[in-house]
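> Pasting the sequence and the predicted coordinates here, then a few questions.
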Amino acid sequence: MANIIITGSSRGIGYQMAQLFANNGHQVLALSRNSDPIASLKNPNIFSFPFDISAEEDLQKVEDFISANWKQVDVLINNAGKLANKPFLETTTADFEVVYKVNVFGVASITKLVIPKMPKNGHVVTISSMGGVQGSLKFAGLSAYSSSKGAVVTLTELWAEEFKETGPSFNVLALGAVQTEMLEEAFPGYKAPITALEMAEYIQNFALTGHKMYNGKLLQVSNSTP
């Protein structure tokens, strides 16, 4: 059974993934600022504590947990995301910083922390968005969010090259419309064709097996585009 770290686990896809992995016997460290939803599950295979991916002291808590409880980390799923939805001319530098601290700098920080604890066949899966894919349909108001999701695509390619001899593997999934709270914030009233649970099931399987087929790749997981 694998040791799995999932960020952004308090709701939506991350919340569903934590349960899927744990119910299949894997050990899960489920991280989010609000740990109450995960803690209320009382699942013996899920560990959690309040975690802000942009806070250095919280990254140290992850380091301490791994050292005390696990010999290695098999899978890291960078699922945490921050959304800003406002016209570009109203988007401040501070707005960009808040989004990038979570979606880019936070992803880089926790990945840097975990890589030395992963085996050669480990797998880092970063969740991006179709909005971050070059040439895809773009939407007004998402300058900070979509550009940050584009940044982690390039980071994934760079990491795969840098660690190609030692592992782990790195891949990024650009998700289309999934019925989550974040989608409702970005596109109020829009109804997605895919549920959070359905996408969580796909990502769970990919996280455990995708490294055998892919490294440094962007996979577009979408059958529609808002």
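Received the coordinates, thanks.

> C-alpha only now, for contacts and for neighbours.
Fine.

> Please, where are all the strands along the protein?
Secondary structure of the chain (DSSP state E): strands at 3-7, 27-32, 46-50, 75-78, 123-129, 169-175, 217-221.

> Contacts for the shortest one, please.
Think strand 75-78. Here strand 75-78 makes contact (CA atoms under 8 Å, 6 or more residues apart in numbering) with 2-8, 107, 111, 114, 118, 122-127, 207-208.

> From these, list the buried ones, please.
Among these, those classed as buried by 16 or more other CA atoms under 10 Å are 2-8, 107, 111, 114, 118, 122-127, 207-208.

> picking up where we left off before, quick one: the strands of the chain as TSV, columns for distance to S146 too.
Converted to TSV, those look like this (distance: least, CA to CA, whole Å):
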stretch	distance to S146
strand 3-7	19
strand 27-32	21
strand 46-50	26
strand 75-78	16
strand 123-129	7
strand 169-175	11
strand 217-221	14
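
> Please identify the deepest-packed of those.
strand 123-129 (a mean of 27; mean count of other CA atoms under 10 Å).

> what angle do that strand and strand 217-221 make?
50 degrees (axes from the mean of the first three to the mean of the last three CA atoms, to 10 degrees).

> Report the angle between strand 123-129 and strand 169-175.
Interaxial angle of strand 123-129 relative to strand 169-175 (the same axes, to 10 degrees): 20 degrees.

> Report all helices and strands that strand 123-129 contacts.
Contacts defined by 3 or more CA pairs under 8 Å, 6 or more residues apart in numbering; DSSP states H and E place strand 123-129 against strand 75-78, helix 143-162, strand 169-175, helix 196-209.

> which residues touch K82?
Counted by CA under 8 Å, 6+ apart, K82 has contacts 98-99, 102-103, 145.

> do P50 as well
Per CA under 8 Å, 6+ apart, neighbours of P50: 31-35.

> from those, which is closest to P193?
Lowest distance from P193 to these (CA to CA) belongs to S32, with 26.0 Å.

> Please verify my assumption that the closest one contacts R11.
No. Contact between S32 and R11 fails when scored by CA atoms under 8 Å: they sit 9.1 Å apart.

> re the thing from before, present the helices and strands packed on strand 123-129 as a markdown table; the columns should include distance to L59.
Converted to a markdown table, those look like this (distance: least, CA to CA, whole Å):
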| stretch | distance to L59 |
| --- | --- |
| strand 75-78 | 14 |
| helix 143-162 | 19 |
| strand 169-175 | 20 |
| helix 196-209 | 22 |
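
> now for the ones you listed, which one comes closest to Q19?
Q19 sits nearest to helix 196-209 of all the helices and strands packed on strand 123-129, at 9.6 Å, using CA to CA.

> try this one next to it:
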Amino acid sequence: MSKNIIITGTSRGIGFELVQLFAKQGHQVLALSRNEQPIQNLNLKEVTSFSFDLADEKNYKKVEDFITKNWKQVDVLINNAGALLNKPFSEISMQDFENIYRTNVFGVAELTRVVLPFMVKPSHVVTISSMGGVQGSMKFPGLAAYSSSKAAVITLTELLAEEYKESGISFNVLALGAVQTEMLEEAFPGYQAPITALEMAEYIFDFALNGNKYYNGKMLQVSNSTP
């Protein structure tokens, strides 16, 4: 049965692959990214795409209006978009920290808050985090803002699962290890990851549709490597 899926961060990497996987299976997709061109170039009839910046408060009304007018209901929200900063801690300004948190934490919280009224049992909110945000995992210099922001959404997910437990909506977070994407190349130039963006997207695709039968309020480590 066709579902309504919202995915952020769809211009490249995992998000770009996810849109195509859902569309191929006949699901309706709203693909959100600051750069909507790569998705529009695919010309998929199941997919709607418009420019959306998680850091811009005015953008959220566009999403709300689209759902109200076209869908009425959302089955899956995948908070995949993320901003990266690789800089020595001594050089990270308050503004730098704020920029990363605005996308990776505040944006995730706000989009989830906007979409939730359109979700009913058994809808699923999946947030993409990182192994760098997992307590006790290996940490890397330069990623203080990024990794701490990824830790924040893990706790946020646990809290939302508790707050909405009567609703039948599930909230889970996937802490990804190294995946061969443009973002990984920016963080660790030259590092070769054991998993491609498509392979990881296939796992997330399946988890988004079925994981809520087994998990709620859980953080799953999806990693076979360090980092």
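Structure's in. What do you need? None of these values were measured; they are calculated from a predicted model.

> Of all the helices and strands packed on strand 123-129 of structure 1, which one comes closest to S224 of structure 1?
Closest approach to S224 of structure 1 among those (CA to CA): strand 169-175, 9.8 Å.

> Average separation of the closest one from the aligned part of structure 2, please.
On superposition with structure 2, the mean distance recorded for strand 169-175 of structure 1 (mean CA distance after the TM-score superposition for structure 1) is 0.1 Å.

> Give me the nearest residue to G167 of structure 1, chain neighbours excluded.
K120 (4.1 Å; CA to CA, 6 or more residues apart in numbering).

> Tell me who's in contact with the one you found.
Applying CA under 8 Å, 6+ apart to K120 of structure 1 gives the contacts 166-169.

> what's the burial count for whichever residue in structure 1 pairs up with Y191 of structure 2?
Applying TM-score structural alignment, one finds that Y191 of structure 2 aligns to Y190 in structure 1. Residues lying near Y190 of structure 1 (other CA atoms under 10 Å) number 13.

> which non-adjacent residue is nearest Y190 of structure 1?
In space, Y190 of structure 1 is closest to E184, 6.9 Å off (CA to CA, 6+ apart).

> Nearest to N85 of structure 1 among the helices and strands packed on strand 123-129 of structure 1 would be which one?
helix 143-162 (7.8 Å).

> mean shift between the closest one and structure 2?
Relative to structure 2, helix 143-162 of structure 1 is 0.1 Å off (mean CA distance after the TM-score superposition for structure 1).

> So which bits of that helix are buried?
143-153, 155-157, 159-160.

> next one: stretch 203-211 of structure 1
203-204, 206-208, 210-211.

> residues contacting S169 of structure 1?
Taking CA under 8 Å, 6+ apart, one finds 120-124, 160, 163, 211, 214-216 in contact with S169 of structure 1.

> Check structure 2 and tell me which residue is nearest its centre.
N80 (1.6 Å; CA atoms, centre = their mean).

> The residue in structure 2 sticking out farthest from the centre and A145 of structure 2: what is the separation?
Distance from the C-alpha centroid of structure 2, by CA atoms, centre = their mean, peaks at S90 (28.5 Å). The spacing between S90 of structure 2 and A145 of structure 2, counted by CA to CA, to the nearest Å, is 12 Å.

> Aligned to V152 of structure 1, what sits in structure 2?
Taking TM-score structural alignment, V152 of structure 1 has V153 as its aligned residue in structure 2.

> burial measure for the closest residue in space to its match that isn't next to it in sequence, as a count.
Taking CA to CA, 6+ apart, and ignoring the residues beside it in sequence, V153 of structure 2 has V105 as its nearest neighbour in space, at 6.1 Å. Using other CA under 10 Å, V105 of structure 2 has 23 neighbouring residues.

> give me every residue that touches the corresponding residue of structure 1 for V105 of structure 2.
In structure 1, V105 of structure 2 lines up with V104, judged by TM-score structural alignment. Residues in contact with V104 of structure 1 (CA under 8 Å, 6+ apart) are 148-149, 151-152.

> Apart from its chain neighbours, what residue comes closest to A140 of structure 1?
P87 (6.7 Å).

> In structure 2, what residue corresponds to the one you found?
In structure 2, the residue paired with P87 of structure 1 is P88, using TM-score structural alignment.

> OK, contacts around its match?
Contacts of P88 of structure 2 by CA under 8 Å, 6+ apart are 141-143.

> quick check, nearest of those residues to F50 of structure 2?
When these are ranked by distance to F50 of structure 2 (CA to CA), L143 comes first, at 29.9 Å.

> what about the residue nearest to Y190 of structure 1, distance to V178 of structure 1?
Using CA to CA, E184 of structure 1 is found at 10 Å from V178 of structure 1.

> More neighbours: which of those two?
A direct count of neighbours by other CA under 10 Å for E184 of structure 1 and V178 places V178 higher, at 23 against 14.

> In this model T195 seems to touch that one, though I could be wrong.
Yes. Taking CA under 8 Å as the definition, V178 of structure 1 is a contact partner of T195 at 5.6 Å.

> okay, now the residue nearest to P37 of structure 1 when sequence neighbours are not counted: neighbour count?
Once flanking residues are discounted, P37 of structure 1 sits nearest to S10: 5.7 Å by CA to CA, 6+ apart. Around S10 of structure 1 sit 21 other residues, with neighbours defined as other CA under 10 Å.

> which ones are touching S10 of structure 1?
S10 of structure 1 touches 31-38, counting by CA under 8 Å, 6+ apart.

> quick one: it from V62 of structure 1, how far?
17 Å.

> List the contacts of L175 of structure 1.
127-130, 220-222.
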